[in-house]
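J.: predicted model follows, preceded by the sequence.
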Amino acid sequence: MGSDDRDDPALPDDFDSRLRAAKARRREKQFGGSSRGGIRSEGMAAGLRIAVELAAAVVVGTGIGIVLDRWLGTAPWLLIVFFLIGSAAGFLNVYRAAQDIDRRAKERRAAERAADQ
């Protein structure tokens, strides 16, 4: 019937090299021949996350300032104060998100290095 794969001299003998070869074929199929294809989408996702974190904090801070100014009749002072607080919170969120993204990238690189060895 068909030839047995174990008799094929082109196939690696040990499990680790077969596993590496299978991972390379999977990566090639998944990312179109480049293991860095997923990096682009990860970068876009990170950029979108950072933009949303910053914009949301500024919008929420500004909204709170507007509402409090109308309620207390202190326009525009609370708007200015809460805009600044929202901006500071947004930058803090961006910093935390960037730290998280960096940590995940380092873990991924370490895992790739371990898989290649």
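T.: Done, it's in.

J.: please make it C-alpha for all contacts and neighbour counts, starting now.
T.: Will do.

J.: which other helices and strands does the longest helix seen in the chain contact?
T.: The longest helix of the chain (DSSP state H) is helix 77-116. Applying 3 or more Cα pairs under 8 Å, 6 or more residues apart in numbering; DSSP states H and E, we find helix 77-116 packed against helix 37-72.

J.: ok, now with 10 Å
T.: helix 15-31, helix 37-72 (3 or more Cα pairs under 10 Å, 6 or more residues apart in numbering; DSSP states H and E).

J.: the shortest one: how far from the chain's middle?
T.: Yep, that's helix 15-31 we're talking about. 23 Å (Cα atoms, centre = their mean, to the nearest Å).

J.: for comparison:
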Amino acid sequence: MEKLETARILADNLRSIYGKFRGIDNILGVDIGEGFSELDNLLYLLTELLYVPPWECDREIVWNYVFKDSEDSWEDVLRKVELAREKFNPDDYEKFCEEYERFYGSHPEGGAYE
């Protein structure tokens, strides 16, 4: 199976799960999906499959699609991620990471981008 097809299937399943959580959250008034680190891991895997740059604003393209916070189609997401990849400057990100580590003492979330 092609990597993009795997990513699409994963995204569709995550959208479905998060949609169900939101329905239950609205009834209970409690965010029950918050405590499922496995879902966070799958969401991280999805961004890695799509090779999304590590900037949070770029990862939000995928997150907003999964959480249904945008009207983007799957094709829109792929186009936006591709544009983000084209604009990504590894030197700027490395500089950011160095400053972040100097200030916070650790590497920023999102990992390294190779």
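T.: Yep, it's here. What you see is a predicted model; the values in this text were computed from it and never measured.

J.: quick one: TM-score?
T.: Overlay of the two chains. TM-score (TM-score structural alignment, normalised by the length of structure 2): 0.30; 47 aligned residues with a Cα RMSD of 3.3 Å.

J.: which one of the helices and strands packed on helix 77-116 of structure 1 lies closest to Ile80 of structure 1?
T.: helix 37-72 (7.1 Å; Cα to Cα).

J.: just checking, what packs against the closest one?
T.: Using 3+ Cα pairs under 10 Å, 6+ apart, the elements in contact with helix 37-72 of structure 1 are helix 15-31, helix 77-116.

J.: buried sites along that helix?
T.: 46, 50, 53-66, 68-69 (16 or more other Cα atoms under 10 Å).

J.: also stretch 93-111 of structure 1?
T.: Going by neighbour count (16+ other Cα under 10 Å), the buried part of stretch 93-111 of structure 1 is Asn93, Val94, Ala97, Ala98.

J.: can you put those residues in JSON lines and add distance to Leu19 of structure 1?
T.: Below are the buried residues of stretch 93-111 of structure 1 laid out as JSON lines (distance: Cα to Cα, whole Å):
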{"residue": "Asn93", "distance to Leu19 of structure 1": "40"}
{"residue": "Val94", "distance to Leu19 of structure 1": "38"}
{"residue": "Ala97", "distance to Leu19 of structure 1": "34"}
{"residue": "Ala98", "distance to Leu19 of structure 1": "33"}
